[in-house]
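> Sequence first, then the predicted structure:
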Amino acid sequence: MCSGEVSNVAGAITALKLQRRKKNRVNVFIDDQYQFAVQRIIAAGLKVGQELSEADIERLKDEDEEQRAYERALRYLSRRPHSEKEIANKLSRNRIEIDVQDQVLKRLREASLVDDVEFARVWVENRQIFRPRSGLMLRSELRGKGVSKEAIETALEGFDEADAVLTVARKARKRYGDLAEEASNRRLRQFLARRGFSFELISSTLSILMDEESGSDEKSEVEE
């Protein structure tokens, strides 16, 4: 929370003025002297003539620090979903103290704005749609974002790795269609390995593809 010394000034609020450049900030004047500024949502609870003690001033500064951190976290979430750890890391980089981070994350959880299980589920779903990869790689990515093992395993329930690698392989195969079969298979193996799939699964998938291609060729010959 606020680490500065408590102001010696205490008295009645004589003015509440919006800042010119930061319309969400309100300057608080006590006995006609500027004392501190708070976010507009906090200033809404203040009024001219209200008496403030030194403890009140310190409490308002602490509330303001938390509110600014909370609004910063909301901006992060407006861009894309985040895990709790990602939000905490970003707040840390902005020198937000740990106890403030804890309060911000508590508020976000209570508002259902952060949920690591849901974050992991959406991550897996989006990966499988746009950049499919192995369960091993998905687990590694989510661990890197601070998601717990339990949340990761919940998100991966029903994940079919054999189906995932086959989907990836079918799409990737088209990239190497102009290459000789041996070169095409080698490039495809390398591509699938980079996505984290095991040697055994890659080999079985290539066998399926070759069977499909062989069946397609036979059908074409019959039709001709």
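Nice, thanks for sending it over. Residues are numbered from 1 along each chain as shown.

> contacts, neighbours, all on C-alpha from now
Noted.

> quick one: the closest residue to M137 other than its chain neighbours from P81, how far?
What sits nearest to M137 in space, not counting adjacent residues and going by CA to CA, 6 or more residues apart in numbering, is G196, at 5.5 Å. From G196 across to P81, the span is 24 Å (CA to CA, to the nearest Å).

> In addition, the following structure is provided for comparison:
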Amino acid sequence: MKLKRLLKNKYLFENGLSIGLNNEIVNKYDLKRREELSHEEYLQVLELAALSTSYYYLAKRDYTKKEIYNKLLQKYWEKNPIVKVIKRLEEVGYIDDKEFAISYVKTKKCGKKKIIYDLKLKGITSEVIEEALSFYEEEDELEELSRAWDKLGEKEEQKKIASLMRKGFSYGDIKRVIIKKREEEC
């Protein structure tokens, strides 16, 4: 695999991939002097670069396996090194879909349906979602729903209902909160 140095530590490979590499990788493979890498070396360079990038991403926020895989694949194009990186991150505990799902359930301020939908989009399995939902408090949902209703102010009732349903609250719960609010007013 031929490579060309573009800037200080930015390299362009013959397949069109252009990535910045840290000094450790550049020195380990002596990339300043070389113009070609074997396919195995190329994959090793990508794996080290993807690992370094994943640490950068994970320092900012938690990611699911699917999210970090997609981000790395978009940047490095090769599946095998990325799969190795994901396994490595799981082994050391930097990626844990179950912990992510539990944390997500505890912190999101929306309805159960929306939480399930969002977690599925993030690549969490149904089994893990069910387990995480055991931390979901129905009473907390009704309190959050009541606060969200009040926050919507003086809008028309139907618009409020539609807005809350988009946030994942069930129609039955919304109706319960409306009845409760009306009883409090009387």
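That came through fine. It should be emphasised that the depicted structure is a prediction, and the values quoted were computed from it without experimental measurement.

> before we move on, the earlier item: wait, is the residue nearest to M137 of the first structure part of a helix?
No: under DSSP: H, G, I helix; E, B strand; the rest coil, G196 of the first structure sits outside any helix and is assigned coil.

> In terms of helices and strands, where is the most centrally placed residue in the second structure?
Central residue of the second structure (CA atoms, centre = their mean): Y63, 3.9 Å from the mean position. Y63 of the second structure is part of no helix or strand, with elements assigned from DSSP states H and E.

> Looking at the first structure, name the residue matched to it.
In the first structure, the residue matched to Y63 of the second structure (TM-score structural alignment) is H82.

> So which residues make contact with stretch 95-111 of the second structure?
Stretch 95-111 of the second structure has contacts (CA atoms under 8 Å, 6 or more residues apart in numbering) with 62-65, 86, 89-90, 115, 119, 124, 128-129, 132-133, 135-136, 141, 144-145, 167-170.

> what's around K160 of the second structure, how many residues?
By other CA atoms under 10 Å, the residues close to K160 of the second structure number 19.

> Could you list which residues are in contact with it?
W149, L152.

> tell me which residues of whichever strand or helix holds it are tucked away?
Using DSSP H and E, the element containing K160 of the second structure is helix 157-166. Within helix 157-166 of the second structure, the residues scored as buried using 16 or more other CA atoms under 10 Å are K160, I161, L164, M165.

> quick one: the helices in the second structure?
Counting by DSSP state H, the second structure has helices at residues 23-28, 39-60, 65-76, 79-91, 97-107, 112-121, 126-132, 138-151, 157-166, 171-185.

> Give me the mean deviation of the second one from the first structure.
Going back to what we said before, that points to helix 39-60 of the second structure. Helix 39-60 of the second structure, aligned to the first structure and superposed, deviates on average by 2.1 Å (mean CA distance after the TM-score superposition for the first structure).

> how distant is that helix from the center of its chain?
18 Å (CA atoms, centre = their mean, to the nearest Å).

> Same check on stretch 160-179 of the first structure?
The answer for stretch 160-179 of the first structure is 29 Å, by CA atoms, centre = their mean.

> Can you tell me what L156 of the first structure aligns to in the second structure?
So L156 of the first structure corresponds to L133, using TM-score structural alignment.

> Whatever residue of the second structure lines up with R189 of the first structure and K109 of the second structure, how far apart?
Under the alignment defined by TM-score structural alignment, R189 of the first structure corresponds to I161 in the second structure. Distance, I161 of the second structure to K109 of the second structure, using CA to CA: 16 Å.

> One more: Q158 of the second structure?
21 Å.

> So the closest residue to G20 of the second structure other than its chain neighbours versus N22 of the second structure, what's the distance?
Leaving aside its sequence neighbours, G20 of the second structure sits nearest to K10 (CA to CA, 6+ apart; 4.1 Å). K10 of the second structure is 9 Å from N22 of the second structure, where distance means CA to CA.

> What of A50 of the second structure?
Taken as CA to CA, the span from A50 of the second structure to N22 of the second structure is 11 Å.

> more crowded one of those two?
Legend: neighbour count by other CA under 10 Å for A50 of the second structure and N22, higher for A50 (24 against 15).
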